[in-house]
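# below are the sequence and a predicted model; questions follow.
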Amino acid sequence: MTRTRTLRIDRIACTGHGLCAELLPELVDLDEWGFPVLGQPTVPAHLQAHARRAVAACPVLALRADRTPR
């Protein structure tokens, strides 16, 4: 069984800094107000290191990468 990661955004905690979109532009876009929008929540294997870095860089801990069995 392999494990994938699924990105989640806590929209209440997010203050729109935009670091997630800067560090992970393949999966995160910003809306017209500067808040993140996920194109696809599942993180491909080749982007998992970038996703972990984006999660760690979020100043308000609003971005999470949850492990999900696949």
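Sure thing, it's come through.
# can we go C-alpha only for contacts and neighbour counts from here?
Fine.
# select the longest helix from this protein.
Longest helix in the chain by number of residues (criterion: DSSP state H): helix 48-57.
# same question for that helix: list its buried residues.
Across helix 48-57, burial judged by 16 or more other C-alpha atoms under 10 Å covers 48, 50-52, 54-56.
# closest to residue 34 among those?
Ranked by distance to residue 34 (C-alpha to C-alpha), the buried residues of helix 48-57 are led by residue 54 at 15.9 Å.
# my guess is the closest one contacts residue 27. True?
No - counting by C-alpha atoms under 8 Å, residue 54 sits too far from residue 27 to count as a contact (10.7 Å).
# what about versus this one:
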Amino acid sequence: MTTDGGLQVEVDRVACEGHALCLVYAPEVFDMDDEERAVVLLDPVPGELHAAVEEAAGNCPVQAIRLRSRAAS
């Protein structure tokens, strides 16, 4: 997903099981909260981190990360 208008990231906190793989792929964008659930640190995501966030979303074992173009908002 390549966008010129920016990339928005959302974590489904109900689906997230705290595997933390998103932190492996995009530690600048994700962190874990006190409930061991992923949270988004940067929204929208800067262009240089799009590939990392796409990898994080693609490798989430429970598909809890949703990406969308800001232009589509």
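Yep, it's here. Computed from a prediction, not measured in an experiment: that's the story for all the values here.
# give me the TM-score for these two chains.
Between these two chains, after superposing, the TM-score reads 0.86 (TM-score structural alignment, normalised by the length of structure 1); 69 aligned residues with a C-alpha RMSD of 1.5 Å.
# still on that earlier bit, to what extent does the longest helix of structure 1 diverge from structure 2 after superposition?
Mean deviation of helix 48-57 of structure 1 relative to structure 2 after superposition (mean C-alpha distance after the TM-score superposition for structure 1): 0.5 Å.
# tell me where structure 1 has helices.
Counting by DSSP H, the helices of structure 1 are 19-23, 48-57.
# what does the first one correspond to over in structure 2?
Read that as helix 19-23 of structure 1. With TM-score structural alignment applied, helix 19-23 of structure 1 matches the range 21-25 in structure 2.
# report the buried residues of the matching stretch.
21-23, 25.
# kindly report the same for stretch 62-73 of structure 2.
Buried residues in stretch 62-73 of structure 2, counted by 16+ other C-alpha under 10 Å: 64-65, 67-70.
# now do stretch 7-23 of structure 2
By neighbour count on 16+ other C-alpha under 10 Å, the buried set for stretch 7-23 of structure 2 is 7-9, 11, 16-18, 20-23.
# distance to residue 35 of structure 2 added to those residues, as JSON lines?
Formatted as JSON lines, the buried residues of stretch 7-23 of structure 2 follow (distance: C-alpha to C-alpha, whole Å):
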{"residue": "7", "distance to residue 35 of structure 2": "26"}
{"residue": "8", "distance to residue 35 of structure 2": "23"}
{"residue": "9", "distance to residue 35 of structure 2": "19"}
{"residue": "11", "distance to residue 35 of structure 2": "14"}
{"residue": "16", "distance to residue 35 of structure 2": "10"}
{"residue": "17", "distance to residue 35 of structure 2": "10"}
{"residue": "18", "distance to residue 35 of structure 2": "8"}
{"residue": "20", "distance to residue 35 of structure 2": "12"}
{"residue": "21", "distance to residue 35 of structure 2": "16"}
{"residue": "22", "distance to residue 35 of structure 2": "16"}
{"residue": "23", "distance to residue 35 of structure 2": "15"}
